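In: Sequence and predicted structure are below.
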Amino acid sequence: MNTAFCTIFAGPRRVARVADSYAASMARQILADDPAARVLVFDEAGRQVDLDFRDEAHESATGAAPPAPAAETRGRGRPKLGVVAREVTLLPRHWDWLNAQPGGASVALRKLVENARRENAESDRRREAREAAYRFLSAIAGDLPGFEEASRALFAGDRARFAENVSGWPGDVAAHARWLAFREGEP
């Protein structure tokens, strides 16, 4: 089982990298120690995590945990197998070709998608890493000098120029951005 991690910043200082299940309690502790701290939490995809402190407030105010969500009841029909039906718009010639494939359109589409995933895995990984770094930088470094130039270097895949543009930034911000973009250094 893979554990998802979050990185917590208090201003420009990286405070911790914790399992996502501990992020809220760690952020609460930071705010308890310094109520004026600007605490930002990011997941491993560079997305800022919005924390909801209401559950803890509810527990302390009432002495009880919030009510659990209602259990889902199973209806008639086939059980859910993880298959999601969605609409795909194709030209008639595309449908003709798909329907002529062994196993029909669904099997052919699954094979096409799997082949594309395999063939594009590395370029997809690089694109996702650049997007993660950009999300992180937009949230925490958008007003720092050289942000635009660093963004251009990031999307150009120019590590040296990127490193040069972030070199004057707070060390933890620059290091985390490099890790997200290029998986260099420690998270």
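Out: Arrived safely, thanks for sending.

In: switch to C-alpha atoms for all contacts and neighbour counts from now on
Out: OK.

In: which residues touch the biggest helix by length in the chain?
Out: Using DSSP state H, we find that the single longest helix of the chain is helix 121-140. With C-alpha atoms under 8 Å, 6 or more residues apart in numbering as the contact definition, helix 121-140 has outside contacts at 12, 42, 44-48, 147, 151, 154-155, 173, 177-178, 180-182.

In: Can you tell me which of those are classed as buried?
Out: Buried subset of these (neighbour count, 16 or more other C-alpha atoms under 10 Å): 12, 42, 44-48, 147, 151, 154-155, 173, 177-178, 180-182.

In: sorry, back to before: among the contacts of helix 121-140, name the ones in helices.
Out: Using DSSP H, these in helices are Phe147, Ser151, Leu154, Phe155, Val173, Ala177, Arg178, Leu180, Ala181, Phe182.

In: from those, which is closest to Ala61?
Out: Proximity of the ones in helices among the contacts of helix 121-140 to Ala61 (C-alpha to C-alpha) peaks at Val173, which lies at 36.9 Å.

In: Now that closest one: closest residue in space that isn't a chain neighbour?
Out: Closest residue to Val173 apart from its sequence neighbours, by C-alpha to C-alpha, 6 or more residues apart in numbering: Pro12 at 6.1 Å.

In: structure B:
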Amino acid sequence: MSLHPSRSCIAFDGPHRIAQGPLEEVARITKLHQDAGTSGPLLVFDDADSHPIELDLRGSVDDVLARLIPATAAIEPVSRGPGRPKLGVVPREVTLLPRHWDWLGQQPGGASAVLRKLVEQAIRRGGAKQRARGAVESVDRFMRVMAGDEAGYEEASRAFYRGERALFDTLIAAWPTDVREHLQQLAAIAWDEQEDATAPA
């Protein structure tokens, strides 16, 4: 996973939040905390999905920042082949059964246009569900790492998955403040995404 300097993330020194924002700034503050001495552990999470971010904190602050991949390095040149390059159309092989090709051949606009339309429809339908699933996984990932040893963890996890917001807040009320507040933000996003995913079209 490439480390883009502008990625939004959050860092903790033990249960205490020490930084949140672009990775470059969070990495700098995390390095300074390490140099100042810390009770730890120092943990950094991606804000979007709560995946842990491994920072190489060896050397100076400049050394740490230099190891972050620049934005320009993350952009790979796009090879343009046959097709409609101005639209970014990329030719790929598609394998279908004969009856699928027969059906596509009867549709107006040609097989490519029909396939693009079907894919766009699927993306729109599945987008909300995918976001909801990702948000739920983000909560579970962060809670397991940062609160797996806290009292009431199992009960709080079950309350989250059942959507019992008041009970969830009650069960995590005694957890470290910074962990609890970030977890509540993640949970609120997940519940909202789930509501959007199940709302009538």
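Out: Received, thanks. Keep in mind that this is a model prediction, so the values were computed, not measured.

In: returning to that earlier point: out of the ones in helices among the contacts of helix 121-140 of the first structure, the closest to Leu98 of the first structure would be?
Out: Using C-alpha to C-alpha, Phe155 is the member of these that lies nearest Leu98 of the first structure, at 35.8 Å.

In: What does that closest one correspond to in the second structure?
Out: Counting by TM-score structural alignment, Phe155 of the first structure corresponds to Tyr161 in the second structure.

In: quick revisit: Serialize the ones in helices among the contacts of helix 121-140 of the first structure to TSV and add fields for distance to Glu122 of the first structure.
Out: Formatted as TSV, these follow (distance: C-alpha to C-alpha, whole Å):
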residue	distance to Glu122 of the first structure
Phe147	26
Ser151	21
Leu154	16
Phe155	15
Val173	25
Ala177	19
Arg178	18
Leu180	15
Ala181	13
Phe182	12
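
In: which of these lies closest to Asn99 of the first structure?
Out: Nearest to Asn99 of the first structure out of those is Phe155 (C-alpha to C-alpha; 39.3 Å).

In: For Arg178 of the first structure, see how far away the closest one is.
Out: As for Phe155 of the first structure, its distance to Arg178 of the first structure is 13 Å (criterion: C-alpha to C-alpha, to the nearest Å).

In: Same check on Ala156 of the first structure?
Out: Distance from Ala156 of the first structure to Arg178 of the first structure, by C-alpha to C-alpha: 14 Å.

In: try Phe9 of the first structure
Out: 15 Å.

In: Centre-most residue in the first structure?
Out: Most central in the first structure under C-alpha atoms, centre = their mean is Ala45, positioned 2.8 Å from the mean C-alpha point.

In: can you tell me which residues contact that one?
Out: Glu128, Ala129, Ala132, Ala133, Leu180.

In: Of the residues you listed, which is the nearest to Glu59 of the first structure?
Out: Among those, and counting by C-alpha to C-alpha, the member closest to Glu59 of the first structure is Ala132, at 34.4 Å.
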